[in-house]
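Student: for reference, the sequence and a predicted model appear below.
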Amino acid sequence: MTGIIMNKTAVATLVTGLVALSQASASPLIFSEYVEGSSNNKALEITNISDQSVDLEALNAQIEIYNNGNATPNNEQDLSGILEPGASLVLTANQADEAFKPKGSLPLNLLFNGDDALTLMINGDVIDSIGQIGFDPGSAWSSNGVATKDRTLRRINNAGNTNPQGEYDPSVYFESFAKDTADGLGCDGLKACDDSSTPPTGPEFGQCGDDATFISQVQGNGSASPLAGQTVVIEAIVTGSFNQDNQLGGYFVQEEDADHDLDLNTSEALFVFDNQNAVQVGQKVRIKADVKEHFDLTELTAVSDLALCDSGNSVTAVTLAMPLADDVDLETLENMQLNFSAPLTVTGNYFFGRYGQMILSSQRLFQPTQRYLPGSSKAQAAAKENGRNRILLDDASSQQNPEDYIFLPGLTAENMPRSGDQLSSFQGILFYAFGSYQLQSTGSIMLQPAEARPDAPAKPKKGNLRIASLNVLNYFNGDGNGGGFPTARGAHTPEDLQRQQAKLISAIQGLKADVIGLMEIENDGFGADSAIQQLVGALNSAAADGENWQFAKPDADQVGSDAIAVGLIYRSDRVELTSIPQLLTSYPFDAATSKHRQPLIATFQQLESKNTAQLRKKIAGLNSTMAKKADNSFVVAVNHFKSKGSSCENITLPDGSNDVTDPNGQGNCNGMRSLAAETLSEWVNQQYAGKSAILLGDFNAYAMEDPIQKMAENGFDSLFSTDNYSFIFDGQSGELDHLLVNETLAGRVKTADIWHINADEAPTLDYNYRFKPESKLNDWYRDNAFRSSDHDPAYVDIKGGGPLHWIWAALLAGLIVRRRFDRK
């Protein structure tokens, strides 16, 4: 049904009718097919669903594209020609395979990806759209197995989406087909264009109690159903119903206990994709429907008959323990009721707010290379164990950023799930979606905190100094005068910035540190409108009497060329800089390589009273050895190495190798990080020989990985054990933020710790307005330290040099000199 006529005829009377049609509530055109496939295999199909011919040029028909969350169109394509009723126009990328260019297709000038929004316009009005304008979904919009990336989508209804700014659920409009499916282009409908067959009617429905197909026969012993594409009649018990708005769009059924098939090596439960029939948990139902493999989930769909049978029947849940035993195959438990024999622990909650998901395990999971050397047998065993010791808990909803969660009603900022929380018991259903097994809870769950949120650390003891490392999560301040939003990173509005700043001030005040190395601050210099100047100004405005904050400025306009930089702030009422701070700019920190943020290094001296200063001078005069031992200065080097997710494929290391993904689980750019670690530690040793020195910051390497080992080889050891963590990624905890000290400073260390205010907390509690329902923007926000960043701050208290320290040193120095004099 291509049906497009390229030669225009006299259509004066037709145009008048079409203009009236375009103003009606029903649109004459829709996106009927969408192809986002391999490479340049991109295509759009537009179908005339009206009963009149449509002159595309007369209606000013066009398509607009909005790339990567943009709020304004990046490009547009005008449409021309006449579409007859029911006819389809296919637009195909020039470089697409020939299979995507059916007869009569035209060039597509808009090369889109799965995260780009598209609108179909008539006379300036949106009559249909794909995606959400002004929102970046990551890689794609996806719901119920329908996604806008690596898929072919075919229309299931004729209702145009005329609200392109609203949340977008592709499953409402499209059925999904495998990537690079092209056989439906040029005709409307879900079937291939040359498919004229009609599906078989299937078996007789019969009555409750009649013979029916066992669910185990539908599931089969493999990953796909042996009955896929056939119509079956089953009889089973409803174990979970999720067919309300924004839910899964169906319900689960399981074979009743009395009707177990003898084959115990396959699942005895199914998901029924059906939002037309209201069923309740515990009901016995007889269903006639089609068997389908929906993204590797065996399900029933297209329900043609349903009857409610007798009640009072039961099913028995399967009991599991985490970690799963090696012989447990979750495929054989697909869609079945499960319970767990021991409490489960929340080990990851990053997507809780946005998707209602948490990763559950028997205990907190650690990154294998946090505890074991990369590539070692222990690291490999830990990775395997972690894989069998995690499962995803989902909220059975297709809605993003919901106001409520089916299993955790009444959430507040104070009882939001934290990593480490425990579920004392759990019963739910095992579902498969988006490439992983998920637990769908059939009721509320009870989360018990493993421990209370940590209090702020106590003040350093008298005479001691505190050094800290703090990631400020892209602290960008626009133009510094209330404008320049949204920023390249960080705050999207001035209100965002104020919320972010309030949380950071709480975190900094709670740390009670004297010197703080910062990561991820905007790299906009040190002027009056700079981010670091605004942060220091806000700190001083909120400071207690006597506190005075300043920042360490190197002899440069800014720190390197990256969008973000490291920074160094300090209390000038407690310490003073002894020289101009330095930047390490040699390879691999040079501008040409531009892989790491340039380290910022400064030397500090504890402030002294006049009497203490005089004592120090006397010591220096009495005995130079004792004066050196009594030196209370220290060197701080602030760092932020290249991340594990960055691309270093085009980097050639000095040994000639390419820095691609490390095969031992250390991520991308491990070679660059190792080289940076070696360069940094050697440089500090040379420049500050004999000085107390600390290397701190986000090294993007876990405790046992190569970069940390390189620095240890050069005399810089971690202050923390491998059981510590400062960051959680994909449900696994580990320490990316390190405090590494040389032997001279190690002798002065009194205590060190990581303040767990961020990594355990759900991003729902952070400052920004993204991924939260509007009604909860204020309810779920607090101006406290919790989730002020995604990394936990670390701190160390070192022995300073108070008056008593100097008096004791003076006495010792005097005693040594006197003994030498007496010997003479």
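Tutor: Okay, I see it. Numbers count the residues shown, from 1 in each chain.
Student: only C-alpha atoms from now on, for both contacts and neighbour counts.
Tutor: Fine.
Student: just the strands in the stretch 451-600 of the chain please.
Tutor: Using DSSP state E, counting those that start in this stretch, the strands of the stretch 451-600 of the chain run over residues 464-475, 515-522, 549-551, 564-571, 575-577, 582-583, 597-606.
Student: give me the contacts around the second one.
Tutor: This points to strand 515-522. If you take Cα atoms under 8 Å, 6 or more residues apart in numbering as the criterion, strand 515-522 is touched by 466-477, 530-532, 563-571, 638-640, 696-698.
Student: give me that answer again for 7 Å
Tutor: The set of residues that contact strand 515-522 without belonging to it, under Cα atoms under 7 Å, 6 or more residues apart in numbering, is 466-476, 531, 563-571, 638, 640, 697.
Student: hmm, back to that, the strands of the stretch 451-600 of the chain into JSON lines, with extra columns for distance to residue 278 and mean neighbour count?
Tutor: What follows is those, written out as JSON lines (distance: least, Cα to Cα, whole Å; neighbours: other Cα atoms under 10 Å):
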{"stretch": "strand 464-475", "distance to residue 278": "46", "mean neighbour count": "24"}
{"stretch": "strand 515-522", "distance to residue 278": "51", "mean neighbour count": "25"}
{"stretch": "strand 549-551", "distance to residue 278": "63", "mean neighbour count": "20"}
{"stretch": "strand 564-571", "distance to residue 278": "53", "mean neighbour count": "23"}
{"stretch": "strand 575-577", "distance to residue 278": "70", "mean neighbour count": "18"}
{"stretch": "strand 582-583", "distance to residue 278": "67", "mean neighbour count": "20"}
{"stretch": "strand 597-606", "distance to residue 278": "58", "mean neighbour count": "23"}
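Student: nearest to residue 756, of those strands?
Tutor: Shortest distance between residue 756 and those, using Cα to Cα, is found for strand 464-475: 11.8 Å.
Student: that closest one - contacts with which helices or strands?
Tutor: In terms of contacts (3 or more Cα pairs under 7 Å, 6 or more residues apart in numbering; DSSP states H and E), strand 464-475 is packed against strand 515-522, strand 794-799.
Student: dropping in the other structure now:
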Amino acid sequence: MSPTLPNALLSGLLLAASTTLAVAATAPCGSPSTLIADVQGASATSPLAGRTVEIEAVVTADFSGADGFMGFFVQQDDARRQHRAGVSEGLFIYAPRHAARAGDLLRLAGTVEERYGQTQLALSDMPTVCATGRTVTPASVTLPVSNEAALAAREGMLVSLPQTLTVNDTHELGRYGSLLLGHGRLRIPTAVAAPGRDAAQLAAANALNRLVLDDGSSQQNPAVVPYPAPALSTANPVRTGNTVSGVRGVLEKRYGTWRLQPVPGDAPPRFTATNPRHAAPARTAGTDVRVAAFNVLNYFNGNGQGGGFNAPDNRGARNAAEFDRQEAKLLAALRALDADVIGLMEVENNGYGPHSAVQRLAALIGPDWRAVDPGMPRLGTDAIAVALLYNQRAVKPLGMPATTVLDMRNRQPLAQTFQLIGNMSQTFTVVVNHLKSKSCADADGADRDQGDGQGCWNTTRSRAAQALADWLGTSPTGVADAGTLVIGDLNSYASEDPVTLLARLGYEDIVARFAGRDAYTYVFDGQAGYLDYALADAALAPRIRAVSIWHVNADEPVAFAYAQAYRNAAQQERYYAPDAWRASDHDPVLVDLSWREAAPDAGRLEASPGNGIGVTEPDGGGGSVGLAALLGIMLAACATLAAPARQTRQSFR
């Protein structure tokens, strides 16, 4: 009778047997085996799916740890590579009870499966170590690829990317430890191309120019995010637009996305801050007034007295601690704008009383700041609203505040005419807007996604743009001669119908004119474009001295936002700073206006049937300045010379 082993010792031996590579019930090393190329095949799924096979291959990377993928990757040794066109020679081995060591040549038996969009081998027997210290030659991959098949041909293989790549998205960096890379910066198709065929072509090109750099972990909210080395923090950020080189790892398709998993122990990729943080743009010389537009990402102050954050319609901070963090970042950003008038979007729609969100922000920016009060309990029926704040040392309201109901989907705009302190002739109207989002909930009929790149609710946004222009044509503030600046989040990119419609109706996209074709205020799905606008009518356009965008939010990891959810105390400290960076998800737009002289190259704006609003040079090259316009410019210049010096602005930097 065999002696009985103690239970603890028996358990230990069984555990060791299940986790240590040892000789197993497979054929001897060097015996005929199935090639990985035959397992992968040339089609989307394996021709051997469901069958049991034996392979011999070299371990390239082990991800069998508790936070890994319960397996490891192998690749055909160089001597037996087949080099068949379009056929991969790498494979993921699902082995939840077995570890592996990179460089080992293993004899493996298992069942061929399709999981998460890729082929894998589910290990059925103990692997056999045939040799150690082996290496394989990485395959070279460059972006963009010609088609998805070019990536499928390297599935499960060790690859290197010889290019310097660009970080296109950091949205999942804190949550999943991953970055989206591409060759150059990716653009929202309808930001730079016409909706329809042109946008579709760019979307298809973008799809072939993206690859996720993952962290080799299945853990959510990892304790340490490895990018950039040694770890992500507010003191060591990585921004969209930065570049990276030395990218190497195992290529796989997991959760429907092509990913590169780093090989444990390899040198980390090298990040370069080619898109560094910059202070807010300084005012252009000669600026008389600066107007800013800023989507503040659901600034909700609860009941205004430290509570009420659990209200059903609350979209912002979940508690007082989060609110304090949010507010500190927003105030840092708002004060840095150095603006005289600020149009806000996504402010809690809780009125204009002493405990309202808009009055709180105005008071906290500085003692001279005021909020425009349209004289109603709430601005529309949505949980969020637009708002206008102004510095009374720089400007004063003229006429009356005005709003209108565009429809039940778009937020109500808010308009106010302002006059520069010390000069009665220098007036301008600002109207802040927030049109319907692209979210497809409840979209029906013509408002459904038409597949042209404009997303859902494009028809509703276009109707709102027409209604807005019609309303502004009535001089709703009671001041008829002031030029108009339309600002805000139009939830439309630069080539989409609402923006081109407003151009035809006399409101030029001055972000495009001054910031250029590649301007952006927002990053979505790794693509950059601008949703936030400054549109000027013909009366105000000559006064625009500069338009700039402060990239304080869109390029920053969402991990740096104020939220505390899913983060332990160490992560909350590592990722948060009470500064302006990632105060919101949209970048603010800044417009510098001057009445001292016509803005350089402004000229006369006139309707152009094919291109909306065009610029005609004032020297006669494209037409002459009208007599009335010339007289207006001369009168404004005289008024400027006769006006007393402007009062010193109070700085809130």
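Tutor: Nice, thanks for sending it over. In this text the structure is predicted, and so the values were computed from the model without any measurement.
Student: picking that back up, next, format the helices and strands packed on strand 464-475 of the first structure as TSV and append distance to residue 692 of the first structure.
Tutor: Formatted as TSV, these follow (distance: least, Cα to Cα, whole Å):
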stretch	distance to residue 692 of the first structure
strand 515-522	14
strand 794-799	10
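Student: what's the closest of the strands of the stretch 451-600 of the first structure to residue 35 of the first structure?
Tutor: Among the strands of the stretch 451-600 of the first structure, strand 464-475 comes nearest to residue 35 of the first structure, with 35.8 Å by Cα to Cα.
Student: show the end-to-end separation of stretch 795-804 of the first structure, please.
Tutor: Across its full length, stretch 795-804 of the first structure reaches 25 Å between end residues, using Cα to Cα, to the nearest Å.
Student: list the buried residues of that stretch.
Tutor: 795-803 (16 or more other Cα atoms under 10 Å).
Student: kindly report the same for stretch 151-166 of the second structure.
Tutor: Under the neighbour-count rule (16+ other Cα under 10 Å), stretch 151-166 of the second structure has 151-161, 163-166 buried.
Student: about what we covered before: reformat the strands of the stretch 451-600 of the first structure as a markdown table; add distance to residue 262 of the first structure.
Tutor: Written out in a markdown table, the entries for these read as follows (distance: least, Cα to Cα, whole Å):
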| stretch | distance to residue 262 of the first structure |
| --- | --- |
| strand 464-475 | 56 |
| strand 515-522 | 60 |
| strand 549-551 | 73 |
| strand 564-571 | 62 |
| strand 575-577 | 77 |
| strand 582-583 | 72 |
| strand 597-606 | 63 |
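Student: please identify which of the ones you listed is closest to residue 45 of the first structure.
Tutor: Judged by Cα to Cα, the one of the strands of the stretch 451-600 of the first structure that comes nearest to residue 45 of the first structure is strand 464-475, at 41.1 Å.
Student: whereabouts in the first structure does stretch 87-105 of the second structure align?
Tutor: Stretch 87-105 of the second structure lines up with residues 266-284 of the first structure when matched by TM-score structural alignment.
Student: for the matching stretch, give me every contacting residue.
Tutor: By Cα under 7 Å, 6+ apart, the list of residues contacting stretch 266-284 of the first structure from outside reads 215-216, 219-221, 236-241, 243, 249-255, 299-301, 303, 308-311, 332-336.
Student: same question for stretch 59-66 of the second structure.
Tutor: So stretch 59-66 of the second structure is contacted by 69-75, 96, 99-105, 158, 216, 263-264 (Cα under 7 Å, 6+ apart).
Student: which bit of the first structure covers that stretch?
Tutor: Residues 238-245 of the first structure are the counterpart of stretch 59-66 of the second structure, counting by TM-score structural alignment.
Student: list the buried ones in the matching stretch?
Tutor: By 16+ other Cα under 10 Å, the buried positions in stretch 238-245 of the first structure come out as 238-243.
Student: same check on stretch 298-315 of the second structure?
Tutor: Within stretch 298-315 of the second structure, the residues that qualify as buried by neighbour count (16+ other Cα under 10 Å) are 298-302, 304, 308-309, 314-315.
Student: quick one: end-to-end distance for that stretch.
Tutor: Stretch 298-315 of the second structure end-to-end distance (Cα to Cα) = 6 Å.
Student: cool, stretch 446-453 of the second structure as well?
Tutor: Terminal residues of stretch 446-453 of the second structure are spaced 14 Å apart (Cα to Cα).
Student: what's the closest of the strands of the stretch 451-600 of the first structure to residue 752 of the first structure?
Tutor: Nearest to residue 752 of the first structure among the strands of the stretch 451-600 of the first structure is strand 464-475 (9.2 Å), distances taken as Cα to Cα.
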